[in-house]
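*Asks:* Prediction below, plus the sequence it came from.
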Amino acid sequence: METILFDVDDTLYDQLQPFQQAFHSVFPNLTDIPIEKLYVSSRRHGEQLFNKSERGEISLLDLHIHRITAAFRDFNIEIEDEKAVQFQKVYEKAQKQITIFPEIARLFDLLKENKKQMGILTNGPYQHQLMKVHRLGLTKWIPMENIFVSEAIGSAKPDPQSFQIVEQKMQIDKEKTVYIGDSFENDMIGAKRVGWSAIWLNHRMRKLRETSVTPDKIVHSPEELLKYVVTNYLCS
């Protein structure tokens, strides 16, 4: 049986929206910063320290402070730690209002209708990611036993172990498994290392890194992803 697994953040919903809400609320006077570039920068800085946070080497609070202060520093702006903490609180509150991309919801409907096995593998604190799972209504399509969060399984992407845990729990055939995500480092590199196919939802138009890892397909929008999966996994 073919299995299709998904990342959550900025793959199933637009993570830029709550980020923008928090930015405008906490930094209303900073009108010259390209917010999407700031967001991409913060994601990059966060991913660089995420595994240290998972291992308990730094606190989650320190990670949150670092990723936004470092992102601002990329634009030659210094912000105080107190502002970073305030931003994180507003950001988390805004995340409670996220909505699934309509094209992803349609894709889930079609995959379920065609009896494709689906799953989720996401990095992050369990309760926070679980809140997103319920907010997005993912259990309508995907059973809870097929939803894996790094804190709960004890391993985070791109560590091959996190993907291997999913393989074992879901009893999937890696040669018939595809992973879809927005992060090249976590999602594409991680999935390809364990022999899965990988589709990069690069809707932030990030540059492809110079690496031996190549995604099986790069799409640039949820609409393009929907068309590609339907054509290649449902019509073949």
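*Replies:* It's in.

*Asks:* Please make it C-alpha for all contacts and neighbour counts, starting now.
*Replies:* OK.

*Asks:* The longest helix anywhere in the chain packs against which elements?
*Replies:* Longest helix of the chain, by residue count under DSSP state H: helix 35-54. Packing contacts for helix 35-54, counted by 3 or more Cα pairs under 8 Å, 6 or more residues apart in numbering; DSSP states H and E, involve helix 16-26, helix 60-73.

*Asks:* putting a second one here so we can go through both:
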Amino acid sequence: MSHANRAILFDLDDTLFDHHRAMSAAIGAIHAAHGEGLPFEPFSLLHAELLEQIHLDTLAGRLSLEAARVERFRRLFAHFARPLGDSAAAEMGADYRRHLQANRYPIDGAAELLQALRAAGVAVAVVSNNLEQEQRDKLAHLGLDRLIDLLVTSERVGCAKPAPAIFQTALRELDVPAQAAVMVGDNWQADVAGAVTCGLKAAWLNRFGRRCPEPTLAYLPLDSLTPTDRLARRLISHGCANQLC
């Protein structure tokens, strides 16, 4: 096909890996064990906000993953007037990590979609704002490591999406021009806007029915990764041409 895309780039967390499911299970366990009397929804929502905020310090190398978890739970419980000491916060962070690891599952259709793309001869990469070993371990656990050609992380490149350099690194290592590639992700700013700014096509995985932030930006709208064969054909043949919010 003369206009077929030659590479499909995927975000990992909440695009191929169901981070929302794992996080919900883990914070639910923490609340059940330590949050007696605290309303769960505000507790869970604040935890998610703190996770996003403090993760930026991890990406920048200012905090390790373990230190980030300690800081996150210290701030979370301080907000509810239940201050934690260092040892209690560390124990809670380790407990959260155990529950998170025990609840790692792929998004429905992820493996089948990657298999279909690989069978069609399309290069597949994961481009992620996270630590290299963390994402390698995750891909291996999910059984997705054998279904991709390349992993590019913000830790390795030294910058995070939506910075052009991380997309450019993936394209260079795949030897594919931007106009022949599609970026698939759940984060509008990092994955969709970032990819389009860099000259790629983009597909927005919007599993939770969020409103489109930029109604004039072209993209391929997705609410799931299934049916996989049909989606693989759409990504390869059509990209985001003429698709609007």
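*Replies:* Yes, it's here. All figures in this text were calculated on a predicted structure; none of them were measured in a lab.

*Asks:* thinking again about what came up before, what would the helices and strands packed on helix 35-54 of structure 1 look like in TSV with mean neighbour count?
*Replies:* Shown next, in TSV, are the helices and strands packed on helix 35-54 of structure 1 (neighbours: other Cα atoms under 10 Å):
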stretch	mean neighbour count
helix 16-26	18
helix 60-73	19
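
*Asks:* Could you dump the ones you listed into TSV with distance to residue 161 of structure 1 added?
*Replies:* Output for the helices and strands packed on helix 35-54 of structure 1, formatted as TSV (distance: least, Cα to Cα, whole Å):
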stretch	distance to residue 161 of structure 1
helix 16-26	29
helix 60-73	22
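
*Asks:* Which of those helices sits closest to residue 1 of structure 1?
*Replies:* For the helices and strands packed on helix 35-54 of structure 1, the distance to residue 1 of structure 1 is smallest for helix 16-26, at 34.3 Å, taking Cα to Cα.

*Asks:* so the closest one aligns onto which residues of structure 2?
*Replies:* Counting by TM-score structural alignment, helix 16-26 of structure 1 falls onto residues 20-30 of structure 2.

*Asks:* distance from that stretch to structure 1 after superposition?
*Replies:* Compared with structure 1 after the fit, stretch 20-30 of structure 2 shows a mean deviation of 2.1 Å (mean Cα distance after the TM-score superposition for structure 1).

*Asks:* so where do the strands sit in structure 2?
*Replies:* 7-10, 123-128, 150-153, 181-185, 201-205, 220-222 (DSSP state E).

*Asks:* what stretch of structure 1 does the last one fall on?
*Replies:* Think strand 220-222 of structure 2. By TM-score structural alignment, strand 220-222 of structure 2 lines up with residues 217-219 in structure 1.

*Asks:* Mean distance between that stretch and structure 2 after superposition?
*Replies:* With mean Cα distance after the TM-score superposition for structure 1, stretch 217-219 of structure 1 averages 1.8 Å from its match.

*Asks:* can you count the residues close to the aligned partner of residue 104 of structure 1 in structure 2?
*Replies:* In structure 2, the residue paired with residue 104 of structure 1 is residue 110, using TM-score structural alignment. Burial of residue 110 of structure 2 is recorded as 19 neighbouring residues (other Cα atoms under 10 Å).

*Asks:* just residue 111 of structure 1 next, same as before
*Replies:* Counted with other Cα under 10 Å, residue 111 of structure 1 comes out at 20.
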